[in-house]
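**Student:** pasting the sequence and the predicted coordinates here, then a few questions.
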Amino acid sequence: MSADQQTSIPDLPEALASANLGERSVSLNIDAELYPLQAVYGAAYIFIDRCYVFVDRPEAGKFRVTLAAKEGVEEVEALRSLVGEFANELISCAWRHQVTQDNRVAVETVTVQAIAGAMGEPSLDDLADFDFTDEALDDPLGIAQSWEEKHGRKEPKAEADAEAEGGASA
């Protein structure tokens, strides 16, 4: 077998992964629609302590990740194990990325509330400087009305009876 001869890895499709025993490396072809670039980077980062990692885009919609062992790996099975571990880490990173995207609004809301709470309550000086004369809200259509404005203020029954008696005796 020559130093640059590519070989297939048992139990994996050739289109997905191939090994180069002379270079002690394995290349994986990854579908960019299934795995975001952030997940590919995350998985590659996990492997940089034991492999040289090269990520490229051989064509649109595809990533190719090449893992070259730092230590002597002469067997196809060792490279197959490397592919399996990388694939598992890639799925894990893709899932974490999806969970992060799904919960982004909740995380941002909690973070803002935590920062606002850490600032503490306003001081008396802050309250003294606050302008309470501003309108609470802008209501150009006149929709926001209090109950009393809309239906009229009802007087307590005792005051209404006193006025009725006072008006009758006059």
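**Tutor:** That came through fine. Residues are numbered from 1 along each chain as shown.

**Student:** make it CA atoms for all contacts and neighbour counts henceforth
**Tutor:** OK.

**Student:** okay, buried residues for the longest helix along the chain please.
**Tutor:** When the chain is scanned for its longest helix (criterion: DSSP state H), the result is helix 76-102. Using 16 or more other Cα atoms under 10 Å as the test for burial, helix 76-102 gives 76, 79-80, 82-83, 86-87, 89-91, 93-94, 97.

**Student:** what's the answer for stretch 148-165, then?
**Tutor:** Per 16+ other Cα under 10 Å, stretch 148-165 contains no buried residues.

**Student:** which stretches of the chain form strands?
**Tutor:** Under the criterion DSSP state E, strands of the chain are mapped to 6-8, 17-20, 25-31, 51-56, 62-69.

**Student:** need these in JSON lines with mean neighbour count and distance to Gly167, can you?
**Tutor:** Shown next, in JSON lines, are these (neighbours: other Cα atoms under 10 Å; distance: least, Cα to Cα, whole Å):
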{"stretch": "strand 6-8", "mean neighbour count": "16", "distance to Gly167": "107"}
{"stretch": "strand 17-20", "mean neighbour count": "23", "distance to Gly167": "100"}
{"stretch": "strand 25-31", "mean neighbour count": "20", "distance to Gly167": "89"}
{"stretch": "strand 51-56", "mean neighbour count": "15", "distance to Gly167": "94"}
{"stretch": "strand 62-69", "mean neighbour count": "22", "distance to Gly167": "91"}
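
**Student:** out of those strands, which gets nearest to Leu37?
**Tutor:** strand 62-69 (8.4 Å; Cα to Cα).

**Student:** which one, of the strands of the chain, ends up nearest to Ala164?
**Tutor:** Ala164 sits nearest to strand 25-31 of all these, at 85.7 Å, using Cα to Cα.

**Student:** try this one side by side with the last:
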Amino acid sequence: MKDDLLLQIFLRFAGISLLAVGGATAALPEAQRQIVGELHWLTGAEFAETFAIAQTSPGPNVIVFSLFGWRLAGLGGLLAATLGILGPSSLLAFAAARTMRRAGEAVWLARLKKALIPLAIGLMAANGYLLARGADSGFVATLITVAAAAFVALSPRSPLWAMLAAAILAVVASRSGFLAS
């Protein structure tokens, strides 16, 4: 039974890895659709919580997929998820790099690169929306999300300040009964 789950995790994440245009974070909307909506392996809140843990951990954004695997099936799940998310996309990136090197300054390559920019931004925006929808359990949580996003978008200061302020506000609101735990 567990071997079947490990294979499912590997195959799902291998497919998702091919959508990671712009990085692992850009593939999260599809991961959320499958893991939460289709397979019901995690709830929206569990998905958002795992994402938050990954984002506050040092290392690359792709660590979130390893954490999904860990949460689903322990160490075996972590390995299956990590191999699934890194394997196919790494092979594709290698093949793309060779093709781009051969193409040089070809017009079609310049157009393709330019077209991928809005795609990556759109995928990341969708990711933010889906994560907020899954994690924001009320008015105060939504307010924290909007304020943190505005701070990061409009301030020249480090996002760490938004993280610190949001954490303090969340603790105070939770202890005051304004934020569901």
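**Tutor:** All right, it came through fine. A quick note: this is a predicted structure, and the numbers were derived from the prediction, not measured.

**Student:** give me the TM-score for this pair.
**Tutor:** The TM-score (TM-score structural alignment, normalised by the length of the first structure) is 0.27; 70 aligned residues with a Cα RMSD of 4.5 Å.

**Student:** rewinding a little: which secondary structure elements does the longest helix of the first structure sit against?
**Tutor:** Secondary-structure packing of helix 76-102 of the first structure (3 or more Cα pairs under 8 Å, 6 or more residues apart in numbering; DSSP states H and E): strand 17-20, strand 25-31, helix 37-47.

**Student:** chain center to the longest helix along the second structure: distance?
**Tutor:** The longest helix of the second structure (DSSP H) is helix 63-103. Its chain's C-alpha centre lies 13 Å from the corresponding centre of helix 63-103 of the second structure when counted by Cα atoms, centre = their mean, to the nearest Å.

**Student:** save the helices and strands packed on helix 76-102 of the first structure as a markdown table, and put in distance to Ser169 of the first structure too.
**Tutor:** Putting those into a markdown table (distance: least, Cα to Cα, whole Å) gives the following:
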| stretch | distance to Ser169 of the first structure |
| --- | --- |
| strand 17-20 | 105 |
| strand 25-31 | 94 |
| helix 37-47 | 87 |
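
**Student:** so which of these comes closest to Val65 of the first structure?
**Tutor:** With Cα to Cα, the closest approach to Val65 of the first structure among these belongs to strand 25-31: 5.2 Å.

**Student:** quick one: contacts of that closest one?
**Tutor:** Identification of contacts with strand 25-31 of the first structure by Cα atoms under 8 Å, 6 or more residues apart in numbering yields 15-20, 61-69, 79, 83.

**Student:** do the same with stretch 4-14 of the second structure
**Tutor:** Identification of contacts with stretch 4-14 of the second structure by Cα under 8 Å, 6+ apart yields 31, 65, 69, 73, 76-77, 80-89.

**Student:** list buried residues within these.
**Tutor:** Counted by 16+ other Cα under 10 Å, the contacts of stretch 4-14 of the second structure give 31, 65, 69, 73, 76-77, 80-89 as buried.

**Student:** just flag the most distant two among the residues you listed.
**Tutor:** Ala73 and Ser89 (22.4 Å).

**Student:** surely Ala17 of the first structure is in contact with Ser8?
**Tutor:** Yes. At 7.1 Å, Ala17 of the first structure counts as touching Ser8 under the criterion of Cα atoms under 8 Å.

**Student:** any idea how far Lys150 of the first structure is from the nearest residue to Leu79 of the first structure once chain neighbours are set aside?
**Tutor:** Nearest residue to Leu79 of the first structure in three dimensions, chain neighbours excluded: Val26, at 6.4 Å (Cα to Cα, 6 or more residues apart in numbering). Plainly put, Val26 of the first structure is 76 Å away from Lys150 of the first structure if you go by Cα to Cα, to the nearest Å.

**Student:** now for Val40 of the first structure, how many residues are close by?
**Tutor:** Other residues within reach of Val40 of the first structure, judged by other Cα atoms under 10 Å, total 23.

**Student:** could you list which residues are in contact with the nearest residue to it once chain neighbours are set aside?
**Tutor:** Excluding the flanking residues, the one nearest Val40 of the first structure by Cα to Cα, 6+ apart is Leu90, at 6.2 Å. Going by Cα under 8 Å, 6+ apart, Leu90 of the first structure touches Tyr35, Ala39, Val40, Gly42, Ala43.

**Student:** mind doing that once more with 7 Å?
**Tutor:** Counting by Cα atoms under 7 Å, 6 or more residues apart in numbering, Leu90 of the first structure makes contact with Ala39, Val40, Ala43.
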